[in-house]
Each structure stands twice: as structure tokens, then as C-alpha cells.
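**Student:** Okay, here's the prediction I keep looking at, along with the sequence it came from:
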Amino acid sequence: MVYPSKLSRERVVGAALSLIQEQGADSLGMRAVALRLSVRPASLYKHVIDLAGLQALLAEHAAGQLLAAIDVAIARAPRAAGLESQKMPMLFMANEYLRFAREQPALYAMLTTPGGLLTSGPSPSEATAAVPQATAPAIPQTARDALSKRLMQVVGELTGPADDAEAAVALWAFLHGFITLERAGMFGPNSPKGGFTRGVRAMAAGLRRPASGGHPAIVEPVP
């Protein structure tokens, strides 16, 4: 007799990952994951606290994949004196971020749309009152914090401070905004191909600290 493999958190996450990669992020659901594993939905709650908890684990996986790819890209960036070379780590990182979002749309959605793609499914209480509940996964650092830290490190090479959160937010907003607009088809089929690179280069030039030191000049918005 062939017995089913022992269920574990890793197997649940793996099944969820293959599900969203094959069918898209909006396919995620406890019933769908259970069907893929040939178990009852109630069995999943022994390993993940609920659907939101499963999405959080997928987001952590996505962050790890993206951060690893960014680190490889930054390591390839040339290091030399001069403004153009100073821009290279940011440009390499931005290109890798865009590549990941294009090639892994479901994972990117899990990372950037917390709670927004959860489909309906039985709650633990609806599934069975007798199922022991899993504890929430202990995550020492959230996916958002990990990405924010890496972005601050990259922009810090230009702006000076290692914790320049404002510059990191500006860069992140540009990256995600471009990806969102592109995915929505807002640029059209004949959009200019160099818009992304030009935007990153312009941001790098604008964020670079002045030769005299200190922060770049801030232009206050006109009321």
C-alpha cells in the first residue's frame, strides 16, 4: 500500500507556490492548495494559521528570491570613480527588480499586495473545531523591511546616509509604479523602450549627494 507523504509547512508552501505560478496569484485558496496535496482543507491548518498566514509565507519566499537576485545584480555592477559608475549599482538593482516582477508576476503580487488577492475559503472554525491551530510563523524580519533595508543600502551609496529612508521610498515608488502601469497596459504597445532606464538614471543623478557633502537640495512643492 502506498501511503501519502507526510504533510508539512514546507510542502504546503511548495504546493501554494506551484499553484500561483501556474494559475496566477488570484488562484490561491486553501481548498485549491488542499486539492493539489490530496488532503482535506482542514489538514492545512495544522501547518499554516490561515490563508493570510500562507500568503505571508509566500511573501517571505518572494522577498528572499528577489533579494538574492538583487544581490547578484549589484555584485556585477562596475565600481569606479565618476558619476556614471556611481549610478551603476542602482541601475543594475532596478533592472533586476523589473525582471523579477515581469518573470514572476504571481510572486511579486504576493509581495506587494498583502491581503488583496486572498480568495474565499473555509475558516479554521468552519473546517472543524477539533483541528489544533498552528501558531503564527515567527518571522524575524518582514519582507517589506528586508527590501527596504536593501534599497536604503543601494541609495546610500549615492546620498551618503546609510539609512536614507526618504530616498529609498522615492526609488521604490518609481519601481513599483512603473511595473503597475506597464502591467495595466498604460504605456501602450508602442511605448518608448528606454523610459525605465532613463527614469532610474535621472533618479540616481538627483539623489546623488553634492560634492560638498550633505543631502541633495530639496525643492518644496508649490502650494
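**Tutor:** Yes, it's here. These numbers were taken from a predicted model, which means no experiment stands behind them. Residues are numbered from 1 along each chain as shown.
**Student:** Going by C-alpha atoms from here, please, whenever you check contacts or count neighbours.
**Tutor:** OK.
**Student:** Could you pull up the contacting residues of W172?
**Tutor:** L151 (C-alpha atoms under 8 Å, 6 or more residues apart in numbering).
**Student:** For it, pull up the helix or strand it's in.
**Tutor:** helix 165-183 (DSSP states H and E).
**Student:** now swap in A162 and tell me
**Tutor:** Judged by DSSP H and E, A162 forms part of no helix or strand.
**Student:** so it makes contact with L151?
**Tutor:** No - proximity of A162 to L151 does not meet the contact threshold set by C-alpha atoms under 8 Å, at 10.0 Å.
**Student:** out of those two, which sits in the more crowded spot?
**Tutor:** The neighbour comparison of A162 against L151 (other C-alpha atoms under 10 Å) goes to L151, with 25 against 15.
**Student:** Tell me the buried residues in the helix holding W172?
**Tutor:** For helix 165-183, burial by neighbour count (16 or more other C-alpha atoms under 10 Å) applies to 165, 167-168, 171-172, 174-175, 178-179.
**Student:** and the comparison structure, right after this:
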Amino acid sequence: MVRAGLTAERLVAAAAELADEVGFDNVSLSALARRFGVRDASLYSHVRNLDDLRARLALRAGGEMIELIADAVAGRAGKDALAAFAGAYREYAHRHPGRYEATRIRLDPALAGDSPAMRRTAEITYGMLRAYGLEEPDLTDAVRLLRSTFHGYCALEATGGFAAPRDPALSWDKAIEALHRALTHWPREGGERD
């Protein structure tokens, strides 16, 4: 029997809150069941298993994050769009650390391909980078550079990895300036430079 009021959407929303409270790795079906005051078995009517719950959480978090980014970059181009994109990315990572960590998991390619949030993420990211005149395969390389820079910075910042007395926000601004210059003077496939 399905418990009244318990839905997959409510479970994922609660898992998102739990992830921010205790960390993504500590989200479990047992912890979620305790939150709702039900037995673990009650959740299986709504999610297949922990991997299914985590994948749903990752898609939800990715959707939240790209909406924040989309709002930030709307009407902007070039360095302004890059700075807005990066700022929204970092803001989401700070505000929702557990959900942000969920966005880092590897999803089944079929599930990711069917996700409107994942498609929107690609559209916004590639759209911003096309303003720099980039085309494939340079677009993919630039996305990898941005993702590794943004994630690396946020991950180090979250764990207290920046011990120097300089304000990390100032270093962040320098990183965005450096990325803008790199994108503006991107080494094109085939050796051409802009």
C-alpha cells in the first residue's frame, strides 16, 4: 500500500534538503524514511533504490543550478556572461553544498540525454562559449576547462583549501579574468589562433 502523501517528488525534495544538511554521501533511504516517519520499504513504491534516488536528486540539483545560471547570464555576452555564469555556479555550490555535490555524479547517458535540465545546461554553456567564436571540437575543450576550473575552485573553497590570507573572492575574480583571456585567445583546432 502506498502511504498517503508520499511521492517520488516529495522524496527527492527531502533528499535535496538532507544532502545540504548532512552531505550528499550521507543521504540514504533509511535516513529519508526516518525523516518521513516510515519504514524503508515504504520508499520502494516511489524510487527503485538508492542509486535511483541519487540520480533523481542529481537531475533536480542540475535543474536548479542551471536556472540560477540562466537568470544570471540572460542578456549578457562575452566576459559579462562568463562572470555571471561563474558567479551563479559558485553561489549555488556555496548555498547548496550537498545538492552541488549531487551534480558531480556520473549519470547513465540515456537518463542524462532525456533530461531537459541537462539539455538546457548544454545550450546555455555552449551558447555562452559561441560568443567567443568557438566551434567544435574547441567548444568541448573549453567546457572542460570551465567545468574543471569552477569545480576545482569550489571544491577547494568548501574544504578550506585556500589557507593564504588573501580573500578567495579576489582570486576568483582573477581566475575569471584569466579564463576570459584564454577564451578570447583560444588556440583553435589545427593550430589557428584568434
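**Tutor:** Okay, I see it. On a predicted model such as this, the values are computed, not experimentally measured, just so you know.
**Student:** what's the TM between chain one and chain two?
**Tutor:** The TM-score (TM-score structural alignment, normalised by the length of structure 2) is 0.82; 186 aligned residues with a C-alpha RMSD of 3.0 Å.
**Student:** returning to what we had before: what range does the helix holding W172 of structure 1 cover in structure 2?
**Tutor:** Aligned by TM-score structural alignment, helix 165-183 of structure 1 falls on residues 140-158 of structure 2.
**Student:** That stretch: how far from the chain's middle?
**Tutor:** Distance of stretch 140-158 of structure 2 from its chain centroid, counting by C-alpha atoms, centre = their mean, to the nearest Å, is 11 Å.
**Student:** Kindly report the same for stretch 14-24 of structure 1.
**Tutor:** 16 Å.
**Student:** Stretch 86-98 of structure 1 too?
**Tutor:** That offset, for stretch 86-98 of structure 1, works out to 16 Å (C-alpha atoms, centre = their mean).
**Student:** Repeat that for stretch 175-191 of structure 2.
**Tutor:** Distance, centroid of stretch 175-191 of structure 2 to centroid of chain: 23 Å (C-alpha atoms, centre = their mean).
**Student:** if we can go back for a sec, by how much does the helix holding W172 of structure 1 deviate from structure 2 on average?
**Tutor:** Here helix 165-183 of structure 1, set against structure 2 after superposition, deviates by a mean of 0.9 Å using mean C-alpha distance after the TM-score superposition for structure 1.
**Student:** now whatever helix or strand comes next after that helix and helix 165-183, what's the angle there?
**Tutor:** The first helix or strand that comes after helix 165-183 of structure 1 along the chain, using DSSP H and E, is helix 195-207. With axes from the mean of the first three to the mean of the last three C-alpha atoms, to 10 degrees applied, the angle from helix 195-207 of structure 1 to helix 165-183 works out at 170 degrees.
**Student:** For structure 1, which segments count as helices?
**Tutor:** With DSSP state H applied, structure 1 shows helices at 9-23, 30-37, 41-44, 51-76, 83-103, 105-112, 124-127, 143-159, 165-183, 195-207, listed in chain order.
**Student:** for these, which one sits closest to H215 of structure 1?
**Tutor:** helix 143-159 (6.4 Å; C-alpha to C-alpha).
**Student:** The closest one vs structure 2, mean deviation?
**Tutor:** Mean deviation for helix 143-159 of structure 1: 3.2 Å (mean C-alpha distance after the TM-score superposition for structure 1).
**Student:** Same question for that helix: list its buried residues.
**Tutor:** 143, 147-159.
**Student:** From the contact counts, what lies against it?
**Tutor:** Judged by 3 or more C-alpha pairs under 8 Å, 6 or more residues apart in numbering; DSSP states H and E, helix 143-159 of structure 1 is in contact with helix 51-76, helix 83-103, helix 165-183, helix 195-207.
**Student:** what's the closest of those to L44 of structure 1?
**Tutor:** Taking these one by one with C-alpha to C-alpha, helix 51-76 is closest: 9.6 Å.
**Student:** The closest one vs structure 2, mean deviation?
**Tutor:** Helix 51-76 of structure 1 sits 0.7 Å off on average (mean C-alpha distance after the TM-score superposition for structure 1).
**Student:** Let me know the angle separating that helix from helix 9-23.
**Tutor:** On the basis of the same axes, to 10 degrees, helix 51-76 of structure 1 is oriented at 80 degrees to helix 9-23.
**Student:** Give the buried residues for helix 51-76 of structure 1.
**Tutor:** 51-63, 66-67, 69-70, 73-74.
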